[in-house]
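Trainee: need coordinates for the below:
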Amino acid sequence: MKNRDRIIRYYQGTDNGELAARLIDLADSTAKGRPYAVSEFVSPGAVQIGETIQAHVPSLVLKTFGGYEGAERVKLAFVSADYDGPVDFGIIACRLSWDDRYRLLGHRDVLGSLMSLGVGRERFGDIIMQDAGAVLLADTKLVPYLQQNFTKIAMVSIAIEEMPLWDIAPRQEKVKEIKTTVASLRLDA
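Mentor: Down below sits the predicted model:
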């Protein structure tokens, strides 16, 4: 890619230079003959980096997938424009369940337990909290490790079972309507 250094310099200002370099390498591997290349899980801001790279390489198409509709953390795939087959993002859903009468566990508890196992944030996606458990979207290669080592969250024993991705409900956007009276409709007031 001829604009590689320019793109990396631009995103180094936002501390995303290293991520931009990794995504450019993925795009280059697809441009050199692979049908597609998939990144690790990335934050929502990284999608913009992928779109910038795709704009400089017209022979590629950028696809994103996080396991369900409306996912916050997603994987990016640079796909060759002439490839029309399926893209394997390597995402699996795991249902985490525990006995909630002992303790109410939250998103922070689940995330903290995963991080304490030494699992990098790029290896798993969204954590969707439910009544007596949670759904964890993870890289398929991570699941055997989780099943063997992820046994407790904050001293509460948990059970892990795989589940199909289509069982995850789409994300509901929470909207809060605020009614107020303003002195003027001008923005500087």
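Trainee: switch to C-alpha atoms for all contacts and neighbour counts from now on
Mentor: Will do.
Trainee: pull the number of nearby residues for residue 164.
Mentor: By the criterion of other Cα atoms under 10 Å, residue 164 has 11 neighbours.
Trainee: to check against the first, give me the structure of this:
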Amino acid sequence: MTSIYQHFRSDERDFIDQVLEWRSYVETNYAPKLTDFLDPRQQRILISIIGQHHEVKYSLFPESEQVERKRVLIYPDYYIPLQDDYNVALYKLNYPEKFIRLEHRQILGSILSLGIKREKFGDIILNQPVIQFMVAEEVSHYVQMHLNQIGKNKVSLDRVAFDHLIQSEEKWREKVSTVSSLRLDVIISSIYNISRQKAKDFITGGIVKVNWRNVEQVSFDVEEGDVLSVRGLGRSKLLSIEGRTKKEKWRIIAGLLN
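Mentor: This is a model prediction of the structure:
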């Protein structure tokens, strides 16, 4: 079983063990297992481990490609999942939209301040002035009761059906470039068009995240599908690694969030 770890990063071992436990639970109990909200990297790991398994299946919700964080249902091959199995509640945020503009970070901070763990809520989707977000059903009533203020602004929540899920106003712009290596400092320098030294300073300064986790190692290897963020410069994604050029450089395609 140790060979499975070779395909992933060393700091992902705990999550790999968790996925193996979930799979074992489904195999042993012949019953479905629902995860918390997983980020795209975690989803990729889970799919890699369970994807080729014949007796254990998986499905993700919401199915929309624009949604990043999803709950995953792992289930035996006889089971037919229903939407209610995923236990996801979708809320619309009511606020004085004529007078203020709420940002993603403000909403995120307010939900976290309620003591809700990050894995218990999903995407916050903005298409101004409409704002929606998803939470796990098991904490939905608590959130609806206690999320009544963001900053100094009074807010309220309306639960809505997933038929009314909005499209995010966020748009990704593709950027094609060549890099000498897939080290984090090199990738950050290329994507954000800053010097290599500045990229190193940002990384060691603790303002760079890879897949929503702080990374302070400049030599960290970035992989296809990784989501990057630099505080103050925004979010990006390594969409694909196209191979090497004749000069032995990597050709990459990145997405930058406008």
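Trainee: what about the helices in structure 1?
Mentor: Using DSSP state H, the helices assigned to structure 1 run over residues 4-12, 17-31, 46-56, 107-116, 143-149.
Trainee: spatially central residue for structure 1, please.
Mentor: For structure 1, the residue nearest the mean C-alpha position is residue 73 (2.2 Å; Cα atoms, centre = their mean).
Trainee: which residue in structure 2 aligns with residue 46 of structure 1?
Mentor: In structure 2, residue 46 of structure 1 lines up with residue 42, judged by TM-score structural alignment.
Trainee: what's around its match, how many residues?
Mentor: A count of neighbours around residue 42 of structure 2, defined by other Cα under 10 Å, yields 18.
Trainee: got it, and the one 4 residues further on?
Mentor: Here the neighbour count serves as a burial measure; for residue 46 of structure 2 (other Cα under 10 Å) it reads 22.
Trainee: then residue 111 of structure 1?
Mentor: Using other Cα under 10 Å, residue 111 of structure 1 has 17 neighbouring residues.
Trainee: repeat that for residue 113 of structure 2.
Mentor: Neighbours of residue 113 of structure 2 (other Cα under 10 Å): 11.
Trainee: now which residue in structure 2 aligns to residue 58 of structure 1?
Mentor: Counting by TM-score structural alignment, residue 58 of structure 1 lines up with residue 54 in structure 2.
Trainee: tell me the spacing between the residue nearest to its match when sequence neighbours are not counted and residue 19 of structure 2.
Mentor: Among residues not flanking residue 54 of structure 2 along the chain, residue 77 sits closest, at 7.6 Å (Cα to Cα, 6 or more residues apart in numbering). Distance of residue 77 of structure 2 to residue 19 of structure 2, given as Cα to Cα, to the nearest Å: 17 Å.
Trainee: tell me which of those two has more neighbours.
Mentor: Between residue 77 of structure 2 and residue 19, residue 19 has the larger neighbour count (other Cα under 10 Å), namely 20 against 17.
Trainee: and that one, what pairs with it in structure 1?
Mentor: Aligned by TM-score structural alignment, residue 19 of structure 2 pairs with residue 23 of structure 1.
Trainee: check residue 116 of structure 2 too.
Mentor: In structure 1, the residue matched to residue 116 of structure 2 (TM-score structural alignment) is residue 119.
Trainee: quick one, what contacts the corresponding residue of structure 2 for residue 90 of structure 1?
Mentor: Alignment note (TM-score structural alignment): residue 90 of structure 1 maps to residue 87 of structure 2. Each residue near residue 87 of structure 2 by Cα atoms under 8 Å, 6 or more residues apart in numbering is listed here: 136, 137, 138.
Trainee: before we move on, what about residue 128 of structure 2?
Mentor: Neighbours of residue 128 of structure 2 in contact, by Cα under 8 Å, 6+ apart: residue 169.
Trainee: contacting residues around residue 150 of structure 1?
Mentor: With contact set as Cα under 8 Å, 6+ apart, residue 150 of structure 1 has these partners: 113, 114, 117, 158.
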